[in-house]
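Visitor: the sequence and its predicted three-dimensional model are supplied below.
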Amino acid sequence: MSTSSDSKTIAVLNGPNLNLLGTRQPEIYGRQTLADIEAMCVKHSKSKGFDLRFQQTNIEGELVSMVQEARTCAAVLINAAGYTHTSVALLDALLTVDAPVIEVHLSSPHKREAIRHRSVIAPACTGVIAGFGALSYRLALDAAIALVDGSLGITEG
């Protein structure tokens, strides 16, 4: 967890079962572990002048608390995993975040089971990046940084 100013900190929040990356359904999620993804994100964000707050939980209430704690960060990336499709509590927490929020998925939800086609949290998110495996996180970091520094040429909403 970063101790520097939150104005240069991006929170990367991860939901249930992502702690099993690398071994859980590698044909869908790839062989990289969550630690591998964290290392990639830390290196990339540092190269762009940002710190990272990278967290994971399997518990819905803890993920809601992590969102609340990230409200002062420059941006929030969230892979809510299964909670993406079910958690109104998570949506409510994300709606309190004034910074850019990027929904991230390793796989493409629209290529999977019908239950995964709808994101309950999407109304609170600036955008979604999905289907690129671990690269989805790096692409989401780039989008968040561009939104924070204004280089994307668009504003939220």
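Guide: Thanks, I have it.
Visitor: from here on, contacts and neighbour counts on C-alpha atoms
Guide: OK.
Visitor: ok, the residue nearest in space to the middle of the chain - contacts?
Guide: Nearest to the mean C-alpha position of the chain, by C-alpha atoms, centre = their mean, lies residue 78 at 2.2 Å. Residue 78 is in contact with 12, 13, 14, 15, 101, 102, 103, 104, counting by C-alpha atoms under 8 Å, 6 or more residues apart in numbering.
Visitor: quick check, it in a strand?
Guide: Yes: assessed with DSSP: H, G, I helix; E, B strand; the rest coil, residue 78 lies in a strand.
Visitor: nearest to residue 33, of the contacts of residue 78?
Guide: Closest approach between the contacts of residue 78 and residue 33, by C-alpha to C-alpha: residue 14, at 12.5 Å.
Visitor: the helices in the protein, which residues?
Guide: Taking DSSP state H, the helices of the chain run over residues 26-29, 34-47, 60-69, 88-94, 135-149.
Visitor: so for residue 113, which of those helices sits nearest?
Guide: Across the helices of the chain, residue 113 has its closest neighbour in helix 26-29 (12.4 Å, C-alpha to C-alpha).
Visitor: so how far is that closest one from its chain's centroid?
Guide: From the chain centre to the centre of helix 26-29 is a distance of 18 Å (C-alpha atoms, centre = their mean, to the nearest Å).
Visitor: structure B:
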Amino acid sequence: MKIQIINGPNLNLLGTREKSIYGESGFEPFLKELSSKYNSVEFSYYQSNVEGELINKLHEVGFSYDGIIMNAGAYTHTSVGISDAIAGINTPVVEVHISNVYAREEYRHVSLMAKNCKGIITGFGLKSYELALQSFL
């Protein structure tokens, strides 16, 4: 099984930014643990702060992977382009968020992507990614 994980803006700062919201761990150590726990899954990881690069990655993998786990960060609430890219590919996408977006600012309560995703997992820290993975297994 091939799973692509895509992280959007500012998620390269995990482990250093707003630790009370996003936790102490960087993403790479978490991914290493996840990969060893699910060694039958082939993981690919991509992170970008640039909206168009995220869209390009969706187009690149959206016809050949078994699943995409995507945390689009702030673009979740603003990007029609990412939403349209998800609608245009065959690979199912699960939207994830580390924090509980519904316990935060009101503008974070709206996802432009959600209608085109298989589901949404929010608020379980980095465990949100593992829960998304389990939906594909």
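Guide: Cool, got the structure. For clarity, every value in this text was computed on a predicted model and none was experimentally measured.
Visitor: picking that back up, out of the contacts of residue 78 of structure 1, who has the most neighbours?
Guide: residue 104 (30 neighbours; other C-alpha atoms under 10 Å).
Visitor: what residues are up against that one?
Guide: 77, 78, 79, 80, 128, 129, 130, 136, 137, 140.
Visitor: same thing but 7 Å
Guide: Residue 104 of structure 1 makes contacts with 77, 78, 79, 128, 129, 130, 136, 137, 140, as judged by C-alpha atoms under 7 Å, 6 or more residues apart in numbering.
Visitor: picking up where we left off before, which position in structure 2 pairs with the residue nearest to the centre of structure 1?
Guide: Under the alignment (TM-score structural alignment), residue 78 of structure 1 maps onto residue 70 of structure 2.
Visitor: neighbours of the aligned partner of residue 42 of structure 1 in structure 2, just the number please.
Guide: Alignment note (TM-score structural alignment): residue 42 of structure 1 maps to residue 35 of structure 2. For residue 35 of structure 2, the count of nearby residues is 15 (other C-alpha under 10 Å).
Visitor: contacting residues for residue 35 of structure 2?
Guide: residue 43.
Visitor: that one and residue 29 of structure 2, how far apart?
Guide: 10 Å (C-alpha to C-alpha, to the nearest Å).
Visitor: residue 126 of structure 2 now?
Guide: 11 Å.
Visitor: of these two, who's got more company?
Guide: residue 126 (21 against 10).
Visitor: OK, contacts around the residue mapped onto residue 10 of structure 1 from structure 2?
Guide: The alignment partner of residue 10 of structure 1 in structure 2, by TM-score structural alignment, is residue 3. Counting by C-alpha under 7 Å, 6+ apart, residue 3 of structure 2 touches 42, 43, 44, 65, 66, 67, 68.
Visitor: tell me, how many residues neighbour the last one?
Guide: When counting by other C-alpha under 10 Å, one arrives at 28 neighbours for residue 68 of structure 2.
Visitor: got it, and the fourth one?
Guide: As a burial measure, the neighbour count of residue 65 of structure 2 was computed by other C-alpha under 10 Å and equals 18.
Visitor: with adjacent residues omitted, what lies nearest to it?
Guide: In space, residue 65 of structure 2 comes closest to residue 2 once its chain neighbours are excluded; the distance is 5.2 Å by C-alpha to C-alpha, 6 or more residues apart in numbering.
Visitor: report the separation between the one you found and residue 117 of structure 2.
Guide: In this view, residue 2 of structure 2 and residue 117 of structure 2 are 18 Å apart by C-alpha to C-alpha.
Visitor: ok, those two, which is more surrounded?
Guide: residue 117 (19 against 16).
Visitor: the more buried one matches what in structure 1?
Guide: Checking TM-score structural alignment: residue 117 of structure 2 goes with residue 125.
Visitor: my guess is that match contacts residue 98. True?
Guide: No: assessed by C-alpha atoms under 7 Å, residue 125 of structure 1 is found out of contact with residue 98, at 10.4 Å.
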